[in-house]
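> sequence plus predicted model, see below.
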Amino acid sequence: MAKTPRILVTNDDGFESPGLHALREALSEVGEVITVAPTLEKSACGHSLTLTRPLRFVELEHNFYKLDDGTPSDCVFLSLKKLFEEAKPDLVVSGINRGANMGEDITYSGTAAAAMEAVLQGIPAIAISQVCRSQCQEIDELGYRLARETARTLAKKVLSEGFPLPERQFLNVNIPPVEPEECRGWQITHAGRRAYGNDAQVHINPRGQEYYWIGLPRLDWHPHPHPRNEWSDFEAVRENYVSITPIQLDMTSYGEIERLKGWMNDGNRH
């Protein structure tokens, strides 16, 4: 009798997020789903681990825990100690994030960070995010239907055919804000170039003290021709395709190593 695959699910929007529950429901058709999610929203926390205070698992129901008060990386790291001591999960899926994780936003993303932690631990991983047109209001109308279908399809493919990437790499998936019947398919993409501003609002609290609130920037990006003319994640989503990007954790710029050696040697001659 075939062994039922076990899938660890987490996110960075917190344990009450509709996207998390949509993902749990979708993957329950594929295997046994064990969910460990942060108590509070941890958007843009990056690949952070909690080292300065203890953390506590709170069981909400069978196979569903919140980590009080952990990050997505904590959720994966500590789950392996508490829930998967005998055998690692077959797959980690992080999401469904409320909002895009494209371009350099991947470095901020707690959703992507959970997938990073998983592949560091030798577990195949997928990060999945639902792109919004504006402020994410339309997600409630869409109901994560395309995201659920995509997550289910990818998980089945990974579990039946094996993970397609080398070690320390994960799949970063971004879903266009359309109904499944409006989706044009999928594109394998590279991470695009995000256009960043510096949006922050300054306010005065009742005690007269100044404070800042970082705003939500528009999802702008710079065209970035790739040497092999591949689509960027931004281009794919704009054209109503699901974007699937292979992400590697090794950020070394190998093409610049020799140039940097020459630059350092030139400096030593003076």
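Right, received. Where do you want to start?
> C-alpha from now on. contacts and neighbour counts both.
Fine.
> which stretches of this protein form strands?
6-10, 32-38, 56-61, 64-68, 91-98, 125-130, 169-175, 186-188, 193-195, 200-204, 210-214, 220-222, 242-248 (DSSP state E).
> make JSON lines out of those strands and add mean neighbour count.
Below are the strands of the chain laid out as JSON lines (neighbours: other CA atoms under 10 Å):
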{"stretch": "strand 6-10", "mean neighbour count": "27"}
{"stretch": "strand 32-38", "mean neighbour count": "26"}
{"stretch": "strand 56-61", "mean neighbour count": "13"}
{"stretch": "strand 64-68", "mean neighbour count": "20"}
{"stretch": "strand 91-98", "mean neighbour count": "29"}
{"stretch": "strand 125-130", "mean neighbour count": "29"}
{"stretch": "strand 169-175", "mean neighbour count": "27"}
{"stretch": "strand 186-188", "mean neighbour count": "17"}
{"stretch": "strand 193-195", "mean neighbour count": "17"}
{"stretch": "strand 200-204", "mean neighbour count": "11"}
{"stretch": "strand 210-214", "mean neighbour count": "10"}
{"stretch": "strand 220-222", "mean neighbour count": "13"}
{"stretch": "strand 242-248", "mean neighbour count": "22"}
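> putting a second one here so we can go through both:
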Amino acid sequence: MPRILITNDDGIYSKGIRAAVEAVKDLGEVYVVAPLFQRSASGRAMTLHKPLRAKLVNVPGAKVAYGLDGMPVDCVIFALARFTHFDLAISGINLGENLSTEITVSGTASAAIETATHGIPSIAISLEVDWRKTLSEGEGIDFSVASHFLRRITRTVLEKGLPKGVDMLNVNIPNDATPETGIKVTRLARRRYRPTIEERIDPRGYPYYWIVGRKCEKFEPGTDAYTLKVERKVSVTPINIDMTAGVDLKEVERLLRSGL
């Protein structure tokens, strides 16, 4: 059977990762390695200055599951060292959408990017949520529709592989989606948030700072953000991890030489 690695950035006790396991457990042999704690917005951070601890966790449907006191990328590295190879990697189901070029900030997307660098077809999947109704670790969230689409996409990738030039898929599910909701292949929006700093004063009169993000409200048609937020469709963005600009490299070289 195909070997499937599942990870996330919300932590191994998140309902989202358990929904992912449930969705694909009969499509392959499922291994889970995920952070023990919430690691959202960790990007491709790795733990290099202290040892990692791993804990066996019971995750129904998984052949084996480890919780790691590290980052999502640490989990991928641990899994590859421990279990050698995988035919597919899934990161999610994440609590909250991961859109635009800012997916490089996301621990969920970055875990899939990491597995893709090892030549493993990868899927990052996220579910839009209403944070006013969300409790810790996804309590109160219905993952059934996201699980439905994850299963469909996983089966297709296992059977047919990813198209040439595609290393991973970044999938976003609207919170009001049904199994009949349309799927649209998209490109990344430029930005989803515009981060800034909010200064506050502590009880002793010293300033401290929060990084906060102001949401962009207008998106170009054809982008993942427009598809999810305006068209209310499932967005699937094919990602190539080679970020080299698709331009004539000789032209860039001539431009640089002209200024020397």
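Perfect, I can see it now. Since this is a predicted model, take the numbers as computed values, not measurements.
> could you report the TM-score for this superposition?
TM-score for the superposed chains, counting by TM-score structural alignment, normalised by the length of structure 2: 0.87, backed by 252 aligned residues with a CA RMSD of 2.2 Å.
> hmm, back to that, okay, the strands of structure 1 in JSON lines with distance to T50 of structure 1 next?
Output for those, formatted as JSON lines (distance: least, CA to CA, whole Å):
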{"stretch": "strand 6-10", "distance to T50 of structure 1": "16"}
{"stretch": "strand 32-38", "distance to T50 of structure 1": "12"}
{"stretch": "strand 56-61", "distance to T50 of structure 1": "12"}
{"stretch": "strand 64-68", "distance to T50 of structure 1": "11"}
{"stretch": "strand 91-98", "distance to T50 of structure 1": "18"}
{"stretch": "strand 125-130", "distance to T50 of structure 1": "21"}
{"stretch": "strand 169-175", "distance to T50 of structure 1": "23"}
{"stretch": "strand 186-188", "distance to T50 of structure 1": "34"}
{"stretch": "strand 193-195", "distance to T50 of structure 1": "28"}
{"stretch": "strand 200-204", "distance to T50 of structure 1": "26"}
{"stretch": "strand 210-214", "distance to T50 of structure 1": "22"}
{"stretch": "strand 220-222", "distance to T50 of structure 1": "32"}
{"stretch": "strand 242-248", "distance to T50 of structure 1": "23"}
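> how about these, which one is nearest D140 of structure 1?
strand 91-98 (10.2 Å; CA to CA).
> mean deviation, that closest one versus structure 2?
Following the fit onto structure 2, the mean deviation recorded for strand 91-98 of structure 1 is 0.6 Å by mean CA distance after the TM-score superposition for structure 1.
> could you pull out the helices for the stretch 151-270 of structure 1?
Secondary structure of the stretch 151-270 of structure 1 (DSSP state H, counting those that start in this stretch): helices at 233-238, 257-268.
> how about those in a markdown table, adding mean neighbour count and distance to L249 of structure 1?
Below are these laid out as a markdown table (neighbours: other CA atoms under 10 Å; distance: least, CA to CA, whole Å):
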| stretch | mean neighbour count | distance to L249 of structure 1 |
| --- | --- | --- |
| helix 233-238 | 23 | 18 |
| helix 257-268 | 10 | 18 |
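> what sits against the one in structure 1 that sits across from N98 of structure 2 in the alignment?
Taking TM-score structural alignment, the alignment pairs N98 of structure 2 with N101 from structure 1. For N101 of structure 1, the contact set (CA atoms under 8 Å, 6 or more residues apart in numbering) comprises S109, A112, S129, V131, N174.
> closest to R6 of structure 1 out of those?
A112 (19.9 Å).
> what residue of structure 2 matches up with that closest one?
By TM-score structural alignment, A112 of structure 1 lines up with A109.
> ok, that match touching S91?
Yes - between A109 of structure 2 and S91 there is a contact under CA atoms under 8 Å: 7.0 Å.
> now for the two: what residues contact both?
Jointly contacting A109 of structure 2 and S91 under the rule CA under 8 Å, 6+ apart are A124.
> now do the same contact list for the alignment partner in structure 1 of S14 of structure 2.
Aligned counterpart of S14 of structure 2 in structure 1: S17 (TM-score structural alignment). Residues near S17 of structure 1 by CA under 8 Å, 6+ apart: none.
> same question for F78 of structure 2.
Contacts of F78 of structure 2 (CA under 8 Å, 6+ apart): V33.
> A22 of structure 1 now?
Counting by CA under 8 Å, 6+ apart, the residues that A22 of structure 1 touches are I96, Y144, R148.
> got JSON lines for these, with distance to E138 of structure 1 too?
Putting the contacts of A22 of structure 1 into JSON lines (distance: CA to CA, whole Å) gives the following:
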{"residue": "I96", "distance to E138 of structure 1": "15"}
{"residue": "Y144", "distance to E138 of structure 1": "10"}
{"residue": "R148", "distance to E138 of structure 1": "16"}
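> out of those residues, the closest to Y211 of structure 1 would be?
Closest to Y211 of structure 1, out of all of the contacts of A22 of structure 1 and judged by CA to CA, is I96, at 31.4 Å.
> and the closest residue to that closest one other than its chain neighbours, how many neighbours does it have?
Spatial nearest neighbour of I96 of structure 1, chain neighbours left out: G19 (4.6 Å); criterion: CA to CA, 6 or more residues apart in numbering. Residues lying near G19 of structure 1 (other CA atoms under 10 Å) number 26.
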